[in-house]
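Participant: sharing a model that was predicted from the sequence below.
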Amino acid sequence: MKILLTSAGISNASIRNALVDLLGKPIDEATALFVPTAIYALPGGGDIARRVICGSLGDPFCELGWKSLGVLELTVLPSIKQELWLPMLQKTDVLLVGGGDCQYLCYWMQQSGLADLLPSLLLKTVYVGLSAGSMIMTRFGTTYGGHILPAESNKSLGLVDFALHPHLDHEWFPENSLASLEKLAATIPVPSYAIDDQTAIKVTDGTVEVVSEGQWKLFTPRAF
């Protein structure tokens, strides 16, 4: 699998170089699909999605200069025939999965059938997550709570065997101090990476590499 898990997008040259390495070609020669679904569980989610696509909010992501950029909305997929969207997905070089709410995103990943496709899809396609889009691939996720889902709905897919805590020490998220995340990590039985918005986790066929021009910390699990 080829996975790049970011806190805030392609925020610096090191993360951009890691993306190009996973793609095996320049960004302007690569096709991308953006998944905005997780954003809709946030207040004003529709406008946030628009701003992310336009590049007027956050670090570079959709507007990196892709050869082409499409939108894959997961909530629509169960109501249309798979042959209308699966060939497009299979031809795409990179899947860009935006932030928002992990539980909402995980639910629609599963309901749409995309979760079942990811293990085989990611043999060729590069997965790039942003915040919740990154956390969903790990062993731990969070929920915003602005939606009605079955109580047992998963918060993550567990495709990589660690937890991820983005936005370390970000002024918008006071609960993401290093001390707070360390306490949280102590409750999780797998390694946990706390990363700031200048850091990403690159996973290539099971090999994990931290790509950073900022701050990060790895917490190892205690014995449970």
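Facilitator: Done, it's in. Numbers count the residues shown, from 1 in each chain.
Participant: can we go C-alpha only for contacts and neighbour counts from here?
Facilitator: OK.
Participant: may I have the residues that are in contact with residue 70?
Facilitator: For residue 70, the contacting residues are 32, 33, 34, by CA atoms under 8 Å, 6 or more residues apart in numbering.
Participant: what do you get if the cut-off is 10 Å, keeping everything else the same?
Facilitator: 31, 32, 33, 34, 35, 53, 62, 88, 89, 92, 95, 96 (CA atoms under 10 Å, 6 or more residues apart in numbering).
Participant: next, find the distance separating it from residue 46.
Facilitator: Distance of residue 70 to residue 46, computed by CA to CA, to the nearest Å: 16 Å.
Participant: one more: residue 21?
Facilitator: For residue 21 relative to residue 46 (CA to CA), the value is 32 Å.
Participant: and for residue 18?
Facilitator: 30 Å.
Participant: neighbour-wise, which of these two wins?
Facilitator: residue 18 (19 against 14; other CA atoms under 10 Å).
Participant: go ahead and confirm that one touches residue 200.
Facilitator: Yes. Between residue 18 and residue 200 there is a contact under CA atoms under 10 Å: 9.1 Å.
Participant: overlap in contacts, the two.
Facilitator: With contacts taken as CA under 10 Å, 6+ apart, residue 18 and residue 200 have 4, 10, 209, 210, 211 as neighbours in common.
Participant: please narrow those to those residing in strands.
Facilitator: 4, 209, 210, 211 (DSSP state E).
Participant: of those residues - the most surrounded one?
Facilitator: Top of those by neighbour number is residue 4, holding 27 neighbours under the definition other CA under 10 Å.
Participant: which residues does it contact?
Facilitator: Going by CA under 10 Å, 6+ apart, residue 4 touches 10, 15, 18-19, 22, 96, 126-130, 134, 200-204, 208-211.
Participant: from those residues, which land in strands?
Facilitator: 96, 126-130, 200-204, 208-211.
Participant: got another, please set it beside the one above:
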Amino acid sequence: MLEIDNVHVHYHKVAALKGIDMAVPEDGIVTIIGANGAGKSTTLRSISGLVRISKGEIRFAGKRIDGLPPEKIVALGIAHVPEGRRVFPNLTVEENLRTGAFLRSDKAGIDKDLDEVFQHFPRLKERRKQWARSLSGGEQQMLAIGRALMSRPKMLVLDEPTMGLSPVLVQEIARIIRDIVARGVPVVLVEQNAELALKLARFAYVLETGRIALQGSAHELHDNEHVRRAYLGG
């Protein structure tokens, strides 16, 4: 579904990505792990059009998307949940969710999807009229994911969805990600918790200083000695 071919990204003269190649199938979870500064978030931002690539190609469902503005990429079916949640603090939970459908005009479909999001996230339904700023960190993460689902994505891109959450909420977010994939939406996951990422994913890439150092099935990489020493704590 998604193909990244020899992609380079520069911030001014600094190379952030140095010719990466990746592929994401039509189902399951592909994860990208690596140290801080390895280029993980830059990879996701290049997919969603938030940064321009310097060289290479990105194709989604056979269509080249590098160079398109972010709203056109959303319209094609890629929804990006950025690191840090970034909900609108002075809008209510329901208003935040409805912003995710800003490119849609099918009112009945939007209302139906809102009900489905509330089924996924009962806590959001309980708090639908509360200001987003009043939610806990875990609830804001649920809100950010729910807002992305309101665009009816064909692919979901998640950047550090469990950062700063308690172990209980980490497991709840993991369950939600599994549920989304079970509904037929593939996920590209960047996650600092490499143990969790490799348990959730089918395939994995290891990024180191802007290059792909390793790739393979998540199970294989979980048992790889270098990955265990560098990212899994021994």
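Facilitator: Noted; the coordinates are in hand. Computed from a predicted structure; not experimentally measured.
Participant: can you give me the TM-score here?
Facilitator: Laid over one another, the chains give 0.36 as their TM-score (TM-score structural alignment, normalised by the length of structure 1), with 138 aligned residues with a CA RMSD of 5.5 Å.
Participant: thinking again about what came up before, now distance to residue 195 of structure 1 too, for the ones in strands among the shared contacts of residue 18 and residue 200 of structure 1, in CSV please.
Facilitator: CSV is the format used below for those (distance: CA to CA, whole Å):
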residue, distance to residue 195 of structure 1
4, 13
209, 12
210, 9
211, 10
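Participant: out of those, flag the one nearest to residue 107 of structure 1.
Facilitator: Set against residue 107 of structure 1, the nearest of these by CA to CA is residue 4 (21.2 Å).
Participant: state the distance from the closest one to residue 133 of structure 1.
Facilitator: Shown here: residue 4 of structure 1 relative to residue 133 of structure 1, a distance of 10 Å by CA to CA.
Participant: spell out which residues are contacts of both of the two.
Facilitator: Counting by CA under 10 Å, 6+ apart, the contacts common to residue 4 of structure 1 and residue 133 are 96, 127.
Participant: who does the longest helix seen in structure 2 touch, helix- and strand-wise?
Facilitator: Assignment by DSSP state H gives helix 167-182 as the longest helix of structure 2. Under the contact definition 3 or more CA pairs under 10 Å, 6 or more residues apart in numbering; DSSP states H and E, helix 167-182 of structure 2 sits against strand 29-33, helix 107-120, helix 137-149, strand 155-159, strand 187-190, helix 194-200.
Participant: ok, which of the ones you listed comes nearest residue 60 of structure 2?
Facilitator: Closest approach to residue 60 of structure 2 among these (CA to CA): strand 155-159, 9.6 Å.
Participant: so what's the residue count around residue 31 of structure 1?
Facilitator: Residue 31 of structure 1: 17 neighbours (other CA under 10 Å).
Participant: I misspoke; the intended subject was residue 117 of structure 1.
Facilitator: 14.
Participant: again, but for residue 115 of structure 2
Facilitator: By the criterion of other CA under 10 Å, residue 115 of structure 2 has 14 neighbours.
Participant: isn't it right next to residue 125, touching?
Facilitator: Yes. Between residue 115 of structure 2 and residue 125 there is a contact under CA under 10 Å: 8.6 Å.
Participant: tell me which element the spatially closest residue to residue 165 of structure 1 that is not a sequence neighbour is part of?
Facilitator: Spatial nearest neighbour of residue 165 of structure 1, chain neighbours left out: residue 194 (4.6 Å); criterion: CA to CA, 6 or more residues apart in numbering. Taking DSSP states H and E as the criterion, residue 194 of structure 1 maps to strand 192-195.
Participant: about what we covered before: list just the nearest of the shared contacts of residue 18 and residue 200 of structure 1 to residue 117 of structure 1.
Facilitator: Distance ranking of those against residue 117 of structure 1, using CA to CA, places residue 4 first at 17.7 Å.
Participant: what separation do you get for the closest one and residue 94 of structure 1?
Facilitator: Counting by CA to CA - residue 4 of structure 1 and residue 94 of structure 1 are separated by 10 Å.
Participant: any common contacting residues for these two?
Facilitator: Contact criterion CA under 10 Å, 6+ apart; residues shared by residue 4 of structure 1 and residue 94: 19, 22, 126, 127, 128.
Participant: the first one: neighbour count?
Facilitator: If I follow you right, that is residue 19 of structure 1. A count of nearby residues for residue 19 of structure 1, using other CA under 10 Å, gives 23.
Participant: and if you look at residue 40 of structure 2?
Facilitator: Per other CA under 10 Å, the neighbour tally for residue 40 of structure 2 reads 28.
Participant: look up how far residue 206 of structure 2 lies from it.
Facilitator: For residue 40 of structure 2, the distance to residue 206 of structure 2 equals 9 Å [CA to CA].
Participant: SS state for residue 18 of structure 2?
Facilitator: Classification of residue 18 of structure 2 using DSSP: H, G, I helix; E, B strand; the rest coil returns strand.
Participant: what sits against residue 199 of structure 2?
Facilitator: By CA under 10 Å, 6+ apart, residue 199 of structure 2 lies in contact with 31, 174, 218, 219, 222.
Participant: try it again at 6 Å.
Facilitator: Applying CA atoms under 6 Å, 6 or more residues apart in numbering to residue 199 of structure 2 gives no contacts.
Participant: now do it against residue 45 of structure 2, distance only.
Facilitator: Taken as CA to CA, the span from residue 199 of structure 2 to residue 45 of structure 2 is 24 Å.
Participant: check residue 2 of structure 2 too.
Facilitator: According to CA to CA, residue 2 of structure 2 stands 14 Å off from residue 45 of structure 2.
Participant: residue 159 of structure 2 now?
Facilitator: 9 Å.
Participant: of these two, give the one with the bigger neighbour count.
Facilitator: Neighbour totals were compared for residue 159 of structure 2 and residue 45, and residue 159 leads with 23 against 19 (other CA under 10 Å).
Participant: could you check how far the more buried one is from residue 125 of structure 2?
Facilitator: Using CA to CA, one obtains 24 Å as the distance from residue 159 of structure 2 to residue 125 of structure 2.
Participant: try residue 18 of structure 2
Facilitator: Applying CA to CA, the value for residue 18 of structure 2 to residue 125 of structure 2 is 44 Å.
Participant: between the ones in strands among the shared contacts of residue 18 and residue 200 of structure 1, which sits nearest residue 185 of structure 1?
Facilitator: residue 210 (17.6 Å).
Participant: since that was my last question, I'll sign off now.
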